[in-house]
Each structure stands twice: as C-alpha cells, then as structure tokens.
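Participant: missing the sequence, but the structure's below:
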C-alpha cells in the first residue's frame, strides 16, 4: 500500500512539473509576441507615421542631395537604397559618393529634382522614405510605404529637421549633439562679430552670375550671422531674386560669393563687373561644396557660417582653424575622415572626379 501511495505521489508531482513547464513555455511565447515591432512618430506636417523599430533601408526623394545631408549627419548614409538623381551625377556632387560610396551603384529612381518613379521605389523596399513634398508623401503612403515629411522654411529649421531624422533613425543622442554644435557655432561667431559696428560690416552678395540671380533666401541669414550685410535682402521677395547690372552697381558689394567656379571666372574676366568693389579688390569667392552647396540649405550650415566669418574677417578669425573644424565635423557626424587634399577641394568649391 505504501509503495502504491509513493508511486501515485510521484505521478502527481511529475504531472505538475510538466504543467509548469508548459505554462512557462506559453508565458515565454506570449512575451515574445508582445515585443513591439513598430513605433509611431509625428512628422513635420503633423502626420502620424508608423515605422519599424529598426530602420535598415532608407530612401530619399525630391531634393535628394539635401535630404542625404541629414541622413549623412546621423551617420546612416550606408543605409540609403536609392542612387542620386541624374542632375547630381556630375563631378560637382562628388562628395555625395565620398560620404556614401555605394550610392554610385544604387538605382536611380528620378532624373529631375521632382517626382520619383514610385514603382521603382517600391521595389527597393525602404523602411522609410524621406521627402520634402507633402503630395509626394501622400503618394508614397498610397503605395504602402512609410513616408516622413521634412520641412525647411526658416534658417534654423535645420535643427528641427535633424531632431526628427535622428528620432526616425534611432540616433537621437547624435541629433542632440548636432543641435548643440549648431547653437554653439552660431553663438560663438555672433559673439566674435558683435563688437563690429554695422557701418563697418562688409556689403555681401551671394550670386549666380550666369543667371544674374541672388538664389536661396537662406544666404541672407548666413551672411548676416557671419557679420556681413546682405545687399539682396531688402529687395528679395522670395527664394530667388533676379537683379540687373544697375542693381549691382547700386549695391556695390564689397564681398561676392558665387555659386560655381565658372561664375568666379566670369565675374573676374567680364569687363562689366570690374568697377564693383568686390571685383576690384579681389574679394570674390566660390562657395564651398561638400555633400551639398554650403551657401544653400544643407545640414553643413555650421561650417558655412564659420567659413563666411573667416572669409569676411580674416584677422578677427585668424585663430580659427577651419580646416581642422571641417575634418572634425565630418568625422563626428558623417563618420568619415577626410584628408587635407579633400578639405582643400571642398573649400575650393570645385570637386574633381
């Protein structure tokens, strides 16, 4: 009788242990099922976008080189799955593929600065698509992809854009470091030029001399942040201001920053421009060209401000080691170490293949 009781007890204990193991196993399976695979973010059009927790494939459509600068700044350029548009495959845009070499072999899904081929975009299976066009964002959503809208209307919107891109790409700490760097750069340059009276600040024009335009309203901001007076600001009614020779003579800029090296040659050789103070005093400079044109909207804006300040006031900023700042910037944010020759090439505004 005692043996039967012991056997019965062992059987009960065994069944209980098996039950516990089954329950424990079910519990583990249940925990795995509740692990989040998606997250919700709000983009710059106040759209709610559901994204995967991990982002491994990124696409940029529209003004691709501009958007790429934000992705590069978060050190995630190697995750971009679409190549450069047709217009950005020239040597002028060389540093897009220096910072993300694989882009040279990625498929082109748009030739112009506007609409991509949605069917080709779908084939790339991006986890997220960045765009600066709300209608394009809607089209991407309709194709069952995740569109995140970025907006840049005011100069300092670059910080909000970086913050959002950092959140999307799980690089919020690096985004915060960029914003701190941006603010400290602006404050440092501002403090250095604050003692310079307005009347002693150089009259500056950023121009495309071939089209006789003052493009990109943001140039007014970086010119004035660096301690200059933007001669085009008062007449500007939008992003681009067309001007005549009469305007140019009236403004008589003391410093001219041109958009391309070809402009530099044109303005120095064309006899019409020789009476302009900037030309007569040899103070005409090409804008540097890194991942994007520094004088335009780009995440490289802090570098543009430092370059402009040192260009306007070489003595005031004689201790600013711009070359080292450039090397440090791209190493920290782009995860790319440049050599001295590359830095000189960027500052020349004339990348060569």
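Facilitator: Looks like it arrived, so ask away. This structure is a prediction, so every number in the text was calculated from the model and none was measured.

Participant: Only C-alpha atoms from now on, for both contacts and neighbour counts.
Facilitator: Fine.

Participant: Residue 240 versus the closest residue to residue 238 other than its chain neighbours, what's the distance?
Facilitator: Nearest in space to residue 238, with sequence neighbours left out and distances taken as Cα to Cα, 6 or more residues apart in numbering, is residue 217 at 7.0 Å. Distance, residue 217 to residue 240, using Cα to Cα, to the nearest Å: 7 Å.

Participant: here's the one I want to compare it with:
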C-alpha cells in the first residue's frame, strides 16, 4: 500500500512539473521582448488589443499607418480630438477665417474624438483612469506637450505608470536629445512596427520619410556657406503680442534649425537659443532675414496675416515681407515635437529658400502624394488631409 501511495505521489509531482513547464512555455509564447528608448527590455503581449497612448499624434499616426489605431482606448493629448478654427482682421472690413483644422490622425479616425483623455497639457496624468481602461500596453512619447514639465516630473510620471503593472514603452522625440536628430523618428516607427508585428510596413514608412528629406539634402548640398539663405522661424503668436513683443522666434538648437543646417543648407537668421523667444518689432527688423517661415504658434498664421493684419503693419518694410518671401508650415496643433509630417516642413522651407532648385515640384501635388504614401489613402482623402492642415494655399502655385 505504501509503495502504491509513493508511486502515486511521484506521478503527481511529475505531472505538476510538466504542467508548470507547459505553463511557462505558453507564457513565453504569449510575450516577446523589445527594447524601448531607455534601452530597457519590455515584455510585450503577442496579442495587444487595448492601448493607451500619450503623445501629440505621433504614436497614433504610426498606429494608423500600421492598421492598429482601433486598439487605442485612451489618449494623452487634448489636441487630437479637437477641431480648430482661427480668424484675423485686415486693414479693411474683411476678416480671414480658417475652419476645420485638425491633426491628420483625427480626420482619418474621427472616433478618436470620443475616447477618454488620460492626460493633457497643463494637467497631470490620470493614473486611475488608465487602470480602469484595462490596457494591455501603455506607449508614451517624451517631448510631447503632456510630458514636457521637466525631467524630475517625467521620471515620476514614468515610475507611477510602471507601478500600474502594465507594460510601458517609452519613446523619445527628436527634441529630447542633446542634439536634435530627426532620424530618431525612424527608430520610433520601427519600434512600433516590432510591437504590432508590422515590421515591413514600418520599414517602408521610415524609408519613405527619409527619402523625402534626402531629396532636399541632395539638391542643396553644393550651396556654399556664403551663399546660404538666412531664414527666420517666426510665430505670429498672440501670446507674444500680449507680452509686449511682436512675435516668437525659434533659435539655433531647435529641430527646425536642425532642418535648415542638415537638409536645406540654409541658416537660422536668429543666432540665439530657445524655441519661444519673444522679439519686438525693432529686433525683428534688425535681423533682416531673406525668408520668413511661419510656424504654428498659439494658432495658425498664414503669410496674409503678416501682410494684411493691422497689428503687423509696422513690419511691412522688412525685406522678406516686402518681397513676399514668406511661407507657412502646416497647421500642427500641440507642436512640441515633430511627427510623421516633418518632411512637409523641410520641403516648404527648402522651396521658400531656393525656389529655383525646386521649381519642378508643385507643392500641392507633392502633398497629395505625400499623404497617400504615408497613410495609404486615396487621392480624395489626401486632399482632405491637405485641407485640414490648412495647406490648400499650395494649390495656387
């Protein structure tokens, strides 16, 4: 009897060992490991169905291209679900109005307007709401407006997110590095390609974006430094005017200045540092840039605002204004970091600086092809994306 009991016990132990081994093997098959931008190994479930994102549209845009956007159950930017409109007066009675501006991701995924917000610029992260959404994965992008409060607060945010016990992947935008490098965007795309097991699509997207800016680099590479145009990266911000200035300007250590130096072979007309420097009228006139590039700055600002608004008439004698050498970048709400549309910025600046080198590129048509290649949409949808970034002025070229 004792021998039988002993045999039964041994058999039971062996069964349990094999069962546990099977469970471990199953668990190993249910997850795989990636390294995020912290060089930290993260176990990712092979079946990711619920994702919480905190970015200004970059993560959401990549997921859209990879066919994974429907898995987003919570977002960390109030700028994605919002539909925007702006207007400005002219010297006469006319008012210029711009309506239905939005992030391209919003136009492609209108249902994003209805999902929960877990964070937004100027407010903390709602950890309880994230936990209640029961996500399989959290993906955040440092440098985004919601995560721009400083390194100490960012570290605390990451610590608290990890304490939820949900896999956390951290991406880093170009501006978070000591020297901005737009090629890090390709790394972000490829990492999400790994996570969602869409590596081929991710490679194609990354390669296409890099080919767009490489074309600009090749066409301008032979320009001598003495012949390089001086561009002023200027924001016609109402905030700057309310603080006694005329506009914001971007300095030499920003990603826009990186574009000028590394792809366009042009110079930043403003030699200072910082992204949101407030300059007055006299300072702007003294800079005397060859070209003015208008960036998103507390609103959308087209060249016509600089030409026609009564509060900018004291800048009408600036050489770039008098020569109509002014161009506007696409509407980019919450533009704390560059997103998939960064090649548009590069092409707009390049054509404004050196029109003779890009005379074969019709910007309106180029944009249609760009949106089609980036988001895999038809020409009609590409035209709608051009409109929601308020770039239809390019059709008049």
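Facilitator: Yep, it's here. Remember, it's a predicted structure, so these values are computed and weren't measured experimentally.

Participant: neighbour-wise, which of residue 217 and residue 240 of structure 1 wins?
Facilitator: Comparing residue 217 of structure 1 with residue 240 by other Cα atoms under 10 Å, the one with more neighbours is residue 217, at 23 against 14.

Participant: Now do the contacts for residue 319 of structure 1.
Facilitator: Applying Cα atoms under 8 Å, 6 or more residues apart in numbering to residue 319 of structure 1 gives no contacts.

Participant: corresponding residue for it in structure 2?
Facilitator: Aligned counterpart of residue 319 of structure 1 in structure 2: residue 360 (TM-score structural alignment).

Participant: distance of its match from residue 351 of structure 2?
Facilitator: Between residue 360 of structure 2 and residue 351 of structure 2 the computed distance is 10 Å (Cα to Cα).

Participant: so who does the counterpart of residue 194 of structure 1 in structure 2 touch?
Facilitator: Per TM-score structural alignment, the equivalent position to residue 194 of structure 1 in structure 2 is residue 221. Residues in contact with residue 221 of structure 2, defined by Cα under 8 Å, 6+ apart, are 263-265.

Participant: Now do the buried residues in stretch 186-205 of structure 1.
Facilitator: 186, 189-190, 193, 201-205 (16 or more other Cα atoms under 10 Å).

Participant: So which of the residues you listed sit within helices?
Facilitator: When DSSP state H defines the helices, the subset of the buried residues of stretch 186-205 of structure 1 inside them is 186, 189-190, 193.

Participant: between those residues, which is closest to residue 293 of structure 1?
Facilitator: Using Cα to Cα, residue 186 comes nearest to residue 293 of structure 1 of these, at 18.8 Å.

Participant: show me what contacts that closest one?
Facilitator: 225, 302, 305.

Participant: likewise residue 295 of structure 1?
Facilitator: By Cα under 8 Å, 6+ apart, the contact list for residue 295 of structure 1 reads 206, 218-219, 222, 259, 287-288, 301, 304.

Participant: so which strand or helix has it?
Facilitator: Assigned by DSSP states H and E, residue 295 of structure 1 belongs to neither a helix nor a strand.

Participant: With residue 264 of structure 1 instead?
Facilitator: Assigned by DSSP H and E, residue 264 of structure 1 falls in helix 261-269.

Participant: how far out from the middle of the chain is that helix?
Facilitator: Computed by Cα atoms, centre = their mean, to the nearest Å, the chain-centroid distance of helix 261-269 of structure 1 equals 28 Å.

Participant: Now do the same for residue 69 of structure 1: its match in structure 2.
Facilitator: Using TM-score structural alignment, residue 69 of structure 1 pairs with residue 61 in structure 2.

Participant: State the distance from the alignment partner in structure 2 of residue 242 of structure 1 to residue 122 of structure 2.
Facilitator: Per TM-score structural alignment, the equivalent position to residue 242 of structure 1 in structure 2 is residue 278. Distance of residue 278 of structure 2 to residue 122 of structure 2, computed by Cα to Cα: 21 Å.

Participant: these two touch, right, residue 287 of structure 1 and residue 296?
Facilitator: No: Residue 287 of structure 1 is beyond contact range of residue 296, at 9.3 Å (criterion: Cα atoms under 8 Å).

Participant: State the distance from the residue most central in space within structure 2 to residue 331 of structure 2.
Facilitator: In structure 2, the residue lying closest to the centroid (Cα atoms, centre = their mean) is residue 339, at 2.3 Å. Counting by Cα to Cα, the gap from residue 339 of structure 2 to residue 331 of structure 2 is 12 Å.
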